[in-house]
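1. Let me see the structure of the following:
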Amino acid sequence: MSTYIYAITSADHPLRLKGIKGVGDPAGELRALGTQALSAVVSDAPAGLRAKRRDLVAHQDVLERLLADGAVLPMRFGLVAPDDEQVLTALDDQRDAYLERLKELEGCLEFNLKASRDEDDLLREIIAESEEARQLNEFTRENPDARNQKIALGELLSREIQHRNSVQAQHIVDRLASLTVRQHAAEQQDSNFLNVSFLVRRENMELFSRAVREEAERRGPAYSLSLHGPLPPYSFV
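-> The predicted model follows:
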């Protein structure tokens, strides 16, 4: 039977899994596969596994219980190995890399920060500060059939938006970096100009959250900063 993998831990990590069930219906029984240095928390993989709320919650519950007792390499939902032997082989083959990453993650959790800005506010800023943009904007308003100028204005605005968003994203990361261990930039989504995960030590979590709130207040209502966490450190595995 194939093996569903929840997380990898050090061999001496507490495995307080009593009362916690795995994915599937009926819920899978959790067990540990161990080598001398590492353990993998697994269960039998159910047939036809899909991302149902019940199973997502079960996966998260296992990770939260493990994270309460120390560093964990969390696996994303749905990771399945052909069998237990393949899991044990991977633990041996990747022993040094897994141990190094566990050491790095000790005492840390992940926070994800997304930031967006009101588009009209940004466009007003560009028009106010760019003479070229202002002239093109006025010309196309007075000459609605001026196709070339409209294209030029659109290209200019696109470049300015990308540049200004990039600058502001870096400013935010720089202001928060001193309270974090590492950062991992993810793909921007929807209207967000920033989508970044931070690895934060447990003792700095409140300071970090407060710094994000202060940054949002400093920037005002045109900006929206959305912080999620603490989370399992998926982005740093």
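
2. For the rest of this, base every contact and every neighbour count on C-alpha atoms.
-> OK.

3. and residue 49, how many neighbours does it have?
-> Residue 49 has 15 neighbours, counted by other Cα atoms under 10 Å.

4. cool, residue 236 as well?
-> Neighbour tally, residue 236, other Cα under 10 Å: 18.

5. Tell me the spacing between it and residue 198.
-> 9 Å (Cα to Cα, to the nearest Å).

6. Select the longest helix from this structure.
-> helix 147-176 (DSSP state H).

7. returning to that earlier point: which residues are in contact with each of residue 236 and residue 198?
-> residue 184 (Cα atoms under 8 Å, 6 or more residues apart in numbering).

8. Packing partners of the following helix or strand past the longest helix of the chain?
-> As assigned by DSSP states H and E, the chain's next helix or strand after helix 147-176 is strand 182-185. Judged by 3 or more Cα pairs under 8 Å, 6 or more residues apart in numbering; DSSP states H and E, the packing partners of strand 182-185 are strand 192-201.

9. One more sequence to fold, the one below, so I can look at both together:
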Amino acid sequence: MPTYVYAVTGADHPLPLHDLTGVGDPPTPLRALRADGLAAVAGDAPPGLRAKRRDVLAHQGVLEALMRDGATLPMRFGLVGPDDDEVVAALRREADVYRERLAELDGHVEYNLKAVRDEADLLREVVSDSAEIRQLNEQTRADEGDHDKRVALGEMVAREVTTRHQREADEVASRLAPAATRSHLADPGPQQFLNVSFLVPRTDADTFVAAVRQEADRRGDAYAFTLTGPLPPYSFV
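-> Coordinates of the predicted model:
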């Protein structure tokens, strides 16, 4: 039977599996598969498993419970191995890598930060700072029928917006980096200029959150920061 894998821990990690509720309806019992000083927390994979709210929350609940007792390598929702033997074989094959990651993540959590900037505010800045864009903008207003100039203006503004978004993303990430152990930049979503995850010592979480608030205040009302966490450190596994 296929095996659903929740996480990898050290073999001496507390595993109160009888107190945890896994995925599936009814939930499948959890078990520990051990090899080379490691344990994979697993269960039978329910047939036709999809990312329903109940199952996603169950998966998250297992990870959060494990993380409270020590370093845990969280697996993403829906990770399924062919069977228990194959999962154990993977533990043996990647044992050194897993132990290295567990040591790195010990005592850490993840925070994800997304940021957007008001578009009108950014465009005003772009036009104000560029004489070339300002001049071309005035020309297109005077002659709305000049298609080539409108296209050129749009391309220039788009390039400048992209450049400024990248610069601001680098600036925010760099200013917050000292409050974290590591960071991981991901592709921002629509309208966002920043999507970054930080690996933060659990004991320093309040300090990190305060640093994010300070940065948001410094940027002003034209910016909106969304901080999510603490989370299992998915981005650093």
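
10. Quick TM-score on the pair, please.
-> The TM-score (TM-score structural alignment, normalised by the length of the first structure) is 0.98; 237 aligned residues with a Cα RMSD of 0.7 Å.

11. and the longest helix of the first structure, which residues are buried?
-> For helix 147-176 of the first structure, the neighbour count (16 or more other Cα atoms under 10 Å) marks 149, 150, 153, 156, 157, 160, 161, 165, 169, 172, 173, 176 as buried.

12. do the same with stretch 214-225 of the second structure
-> Neighbour-count burial for stretch 214-225 of the second structure flags 216, 224, 225 (criterion: 16+ other Cα under 10 Å).

13. now stretch 122-139 of the second structure
-> For stretch 122-139 of the second structure, a neighbour-count test (16+ other Cα under 10 Å) marks 122, 126, 127, 133, 136, 137 as buried.

14. And these, which two are furthest apart?
-> Within these, two members stand farthest from each other by Cα to Cα: 122 and 136, at 17.5 Å.

15. all strands of the second structure, in order?
-> 3-10, 30-35, 38-44, 72-74, 80-81, 108-117, 182-185, 192-201, 223-231 (DSSP state E).

16. quick check, nearest of the buried residues of stretch 214-225 of the second structure to residue 115 of the second structure?
-> residue 225 (4.5 Å).

17. on that earlier part again, of all the buried residues of stretch 214-225 of the second structure, which comes closest to residue 96 of the second structure?
-> For these, the closest approach to residue 96 of the second structure (Cα to Cα) belongs to residue 225, at 37.7 Å.

18. For residue 55 of the second structure, which of the strands of the second structure is the nearest?
-> strand 3-10 (11.8 Å).

19. if we can go back for a sec, with distance to residue 99 of the second structure as new columns, can the strands of the second structure be given to me in JSON lines?
-> Listed next are the strands of the second structure as JSON lines, based on distance: least, Cα to Cα, whole Å:
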{"stretch": "strand 3-10", "distance to residue 99 of the second structure": "8"}
{"stretch": "strand 30-35", "distance to residue 99 of the second structure": "12"}
{"stretch": "strand 38-44", "distance to residue 99 of the second structure": "8"}
{"stretch": "strand 72-74", "distance to residue 99 of the second structure": "10"}
{"stretch": "strand 80-81", "distance to residue 99 of the second structure": "20"}
{"stretch": "strand 108-117", "distance to residue 99 of the second structure": "15"}
{"stretch": "strand 182-185", "distance to residue 99 of the second structure": "18"}
{"stretch": "strand 192-201", "distance to residue 99 of the second structure": "17"}
{"stretch": "strand 223-231", "distance to residue 99 of the second structure": "20"}
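
20. Tell me which of the ones you listed sits most buried.
-> Of the strands of the second structure, the one with the most neighbours on average (mean count of other Cα atoms under 10 Å) is strand 72-74, at a mean of 27.

21. Would you mind getting the average deviation of it from the first structure?
-> Strand 72-74 of the second structure differs from its equivalent in the first structure by a mean of 0.5 Å after superposition (mean Cα distance after the TM-score superposition for the first structure).

22. whereabouts in the first structure does that strand align?
-> The aligned range for strand 72-74 of the second structure in the first structure is 72-74, by TM-score structural alignment.

23. And the matching stretch, how far out from the chain middle?
-> What separates the centre of stretch 72-74 of the first structure from the centre of its chain is 14 Å, taken as Cα atoms, centre = their mean, to the nearest Å.

24. what does stretch 48-61 of the second structure give?
-> The chain centre lies 18 Å from the centre of stretch 48-61 of the second structure; the measure is Cα atoms, centre = their mean.

25. now residue 118 of the second structure, nearest residue through space, not along the chain?
-> Here the nearest residue to residue 118 of the second structure in space, its sequence neighbours aside, is residue 222; by Cα to Cα, 6 or more residues apart in numbering that works out to 5.1 Å.
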